[in-house]
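Q: Mind folding the following:
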Amino acid sequence: MGSPDPGAFASHAQVPPDMIPFLMMLPMLVPAGVKRGRSSKARREGGLSPVPSPTEESGSAPPVRASSRRRLPAQVLGQRALNRALLQRQWLLQRSRAGVMEALEHLVGLQAQATHPPYGALWTRLNGFQQEALTRLMTERQVVRAGMMRGTLHLVTARDCLALRPVLQPALDRGLKHSSHGKQLAGVEVQALVAEGRALLEARPSPRGELGQRLQERWPGHDASALSLGFSSLEPLVTVPPCGTWGHGERMVYATAESWLGQRFEPAAPPDALVMRYLAAFGPASAKDLQAWSGLPRMGAVLERLRPELRAFRDEHGVELFDIPNARRPDPDTPAPVRFLSEFDSVLLAHADRTRIISDAARKRVFTINGIVRATILVDGFVRGTWRIERARGTATLCITPFARLSREDRAALSDEGGRLLAFAASDGQHADIRFERVG
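A: Here you go, the predicted structure:
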């Protein structure tokens, strides 16, 4: 396995230029004739993974039917109550003893626009996580990196790739009508594009640019990038290791999910189980939160249908929130340890209203105009600054930039946790150092 590259955990160094259009594009339309859904194996196993069983770490529980319960006035959950519930379910109050597969399914995947952030996301949530554990599962095809929620690259288990992608397809459907790439595909017969792209990738997995050039040989009057992006929305693709694994570059090579996993997709399931799993990992949440995370429209109607199985709350602004009845919602005064979140961490992207973990002012400093989500520090459960690792003259330096003055206790806690982060992310014999920069 290669050693970490010089830009490990530095967001701008990890995102290749040719990925930005893919990240920023609107999801694309999939005509009914080429939609696919769950694999036969997934259907035999019950389709979408069930809501995780209650555990000490996850603080989640399966739903209970409440159809006979009288409608009571909704309890109001303040910002800190929502924060502590989110941290509990994201295993950010206490690291979990779960394995990688269990973690990925509980968290409903991890954002994976760049190589190293999913590794960091697991390190900050799991006891004793090592890079090799995830790399091995990716190499063994038990975990894949694929376009999932919002058409964005996520790291998911093979089972969830097969089960979730079809449920999410309506979000991709809606996007093509409005995307420039979709308009450039006018005159291209969709099923022919899918068949040609499949044949090319099944013969030889390829980078997106090369795939576009090869497709352009069939449709010379059309833009190569539009052809490859269109095909990648019509056909679920995965990146082929070693790309996407720790210490390797970002030159992504794609294969079709079906050929890589050796299983075919079948018609999609309703989104009900997906909603329950989202709430187990990110709830309580509103319909707009669910839509922002999944990209799926009309989630209000789904939540209304599931209302008998859910518990309703309201936030301080009167917005209705839904949750699994037996899920743990810690006391708002529960202590929260400092945490280091990697770039693109899902916990910052899973809600329409993200103030439960990041203020609007901090969000402007973390989310960049070119689609980067910077690595952040959590202090008392909220984003209070950013961090990066710099390498120079044999030293790996963890640079912490707080947004406001930190207490002596918080600086000490960040130093202790930062030392553990450096041991994980820069364990290649370099001298390790930690630097607190001026308040930004």
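Q: CA only for contacts and neighbour counts going forward, please
A: OK.
Q: Toward the C-terminus, what is the element adjacent to the strand of greatest length in the chain?
A: Using DSSP state E, we find that the single longest strand of the chain is strand 382-392. The helix or strand immediately downstream of strand 382-392 is strand 395-402, counting by DSSP states H and E.
Q: The structure of the following sequence is requested for comparison with the preceding one:
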Amino acid sequence: MTVLDVRALNRATLARQMLLDRSHASTLDAVAHLCGLQAQEPQEPFVGLWSRLRDFTPETLSDLLVQRRVVRLHLMRRTVHLVTADDALAWRGRHDAMLRQRVLGVYRDELAGVDLEELAAAGRVVMADGEPRTMPEIAREVADRWPGVGTRALGEMLLAALIPVVQLPPRGLWRQKGGARAALLSSWLGREPDPPSENGSDPAGEALVRRYLAAFGPATSTDLRTWCGVAGLPKAVSALRDELVSFRDERGRELLDLPDAPRPDPDTPAPVRFLPAFDNAILGYHDRTRIIDDEHRGLSVAGERVVLVDGRVAATWTTDGGTVQVTPLHPLAAADRAEIAEEGQSLAKFVSDGETTNVHITS
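A: Sure, this is the predicted structure:
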């Protein structure tokens, strides 16, 4: 079985993630291909798409949210993701059990003795009037039925797990602020989420596997589970075995992939790229060494924005008064600093709406 080293996996990841060459894909097609973008920080997906698409304008993504073609909801790993409307409807039901378990993992003691089906029914009655609600608002409306249970626990369980909802604009729109107000997914999109599969088949799970590999492969089954948080996918992987190809990494672990997916030459040059906080190019794997050194792994879960140099995390970045501030994680060659400065100027222009191209790279 062919062994793929870290550099080969890095270049495959960059190609799948539209980070090796900026793509001509539409914004909607890019969101679909990437299986959504992690979006608990509402402005971060704009930078993620700017780094991946040619001629990206933030208004295109805002328009998709207003037009209800893209939505924000709790999905993979119980984090807020920006996904297409079609994927929200197809995937939300497949994540139900995981969402419940993850909320219970935080509030198990507070929710002990609460009948979750009864809580879900009460929440649906409240949401049926079509009025958007925040988590505290819906919690207060059902709290009298569960005295002694914290409203935070009730709200999280209802709107992050039990009831399929979306977060409404203006939250998530470019340069706009707004609290997280939720409406029923079915009401917002005019269609009920796809129901669970029957007869032991798992078409939703199989679709998740294919889509994940298209955007993140080659990858292990553990990487797949880390990305989505969903248990029970081994059956879907088994069902797809005949249409997948296998490799090994340098530790001997099996890597699965789609046969015709891009796996560029490991020596393919990789440009500097600025990634937003919580980018799935890093978080979409259990073993993240293909793109970030283990000593810096904590940056990806701490919400640090990072800079890729030769395809790997080499610096962090922030903005301050329109200036992009870059802090290297190790000494950089002069050529790399020059490329960071050039790409950083373009980023500064983007985030400041064309008002500045200032970049500062610390020593």
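Q: what's the TM between chain one and chain two?
A: Overlay of the two chains. TM-score (TM-score structural alignment, normalised by the length of structure 2): 0.93; 355 aligned residues with a C-alpha RMSD of 1.7 Å.
Q: For the longest strand of structure 1, give me every contacting residue.
A: Residues from elsewhere that reach strand 382-392 of structure 1 (C-alpha atoms under 8 Å, 6 or more residues apart in numbering): 6-10, 83, 340, 356-359, 362, 366, 374-378, 396-404.
Q: What subset of these is buried?
A: Among the contacts of strand 382-392 of structure 1, the ones that count as buried by 16 or more other C-alpha atoms under 10 Å are 6-10, 83, 340, 356-358, 362, 366, 374-378, 396-403.
Q: Now which residue in structure 1 aligns to Glu137 of structure 2?
A: Residue pairing (TM-score structural alignment): Glu137 of structure 2 is matched to Glu210 of structure 1.
Q: How about Ile163 of structure 2?
A: Aligned counterpart of Ile163 of structure 2 in structure 1: Glu235 (TM-score structural alignment).
Q: quick one: its match and Val194 touch, right?
A: Yes - the criterion here is C-alpha atoms under 8 Å, and Glu235 of structure 1 meets it with Val194 at 6.7 Å.
Q: thinking again about what came up before, in the longest strand of structure 1, which residues are buried?
A: Buried residues in strand 382-392 of structure 1, counting neighbours by 16+ other C-alpha under 10 Å, are found at Phe382, Val383, Arg384, Gly385, Thr386, Trp387, Arg388, Ile389, Glu390, Arg391.
Q: which of those residues sit farthest apart?
A: Taking C-alpha to C-alpha, the two most distant members of the buried residues of strand 382-392 of structure 1 are Phe382 and Arg391; they sit 27.6 Å apart.
Q: Run a quick neighbour tally on Glu250 of structure 2.
A: Using other C-alpha atoms under 10 Å, Glu250 of structure 2 has 11 other residues around it.
Q: separation between it and Arg290 of structure 2?
A: 11 Å (C-alpha to C-alpha, to the nearest Å).
Q: Mutual contacts of these two, please.
A: Val6.
Q: hang on, the earlier thing: settle it for me: which of Glu235 and Val194 of structure 1 has more neighbours?
A: Ranked by neighbour count (other C-alpha under 10 Å), Glu235 of structure 1 and Val194 place Glu235 first, with 23 against 18.
Q: Give the helix, strand or coil label for the aligned residue in structure 2 for Glu417 of structure 1.
A: Pairing criterion TM-score structural alignment: the partner of Glu417 of structure 1 within structure 2 is identified as Glu343. Judged by DSSP: H, G, I helix; E, B strand; the rest coil, the three-state class of Glu343 of structure 2 is helix.
Q: and which of the buried residues of strand 382-392 of structure 1 is nearest to Asp323 of structure 1?
A: Nearest to Asp323 of structure 1 among those, counting by C-alpha to C-alpha, is Phe382 at 21.4 Å.
Q: Could you report the distance from the aligned partner of that closest one in structure 2 to Arg7 of structure 2?
A: In structure 2, the residue equivalent to Phe382 of structure 1 is Arg312, according to TM-score structural alignment. Arg312 of structure 2 sits 9 Å away from Arg7 of structure 2, taking C-alpha to C-alpha as the criterion.
Q: Overlap in contacts, those two.
A: In contact with both Arg312 of structure 2 and Arg7: Arg290, using C-alpha under 8 Å, 6+ apart.
Q: what's near enough to touch the most centrally placed residue in structure 2?
A: The centroid of structure 2 falls nearest to Gln38 when counting by C-alpha atoms, centre = their mean (2.8 Å). For Gln38 of structure 2, the contact set (C-alpha under 8 Å, 6+ apart) comprises Pro45, Thr79, Val80, His81, Leu82, Phe278, Asp279, Asn280.
Q: cool, Gly78 of structure 1 as well?
A: Gly78 of structure 1 is in contact with Asp315, Glu316, counting by C-alpha under 8 Å, 6+ apart.
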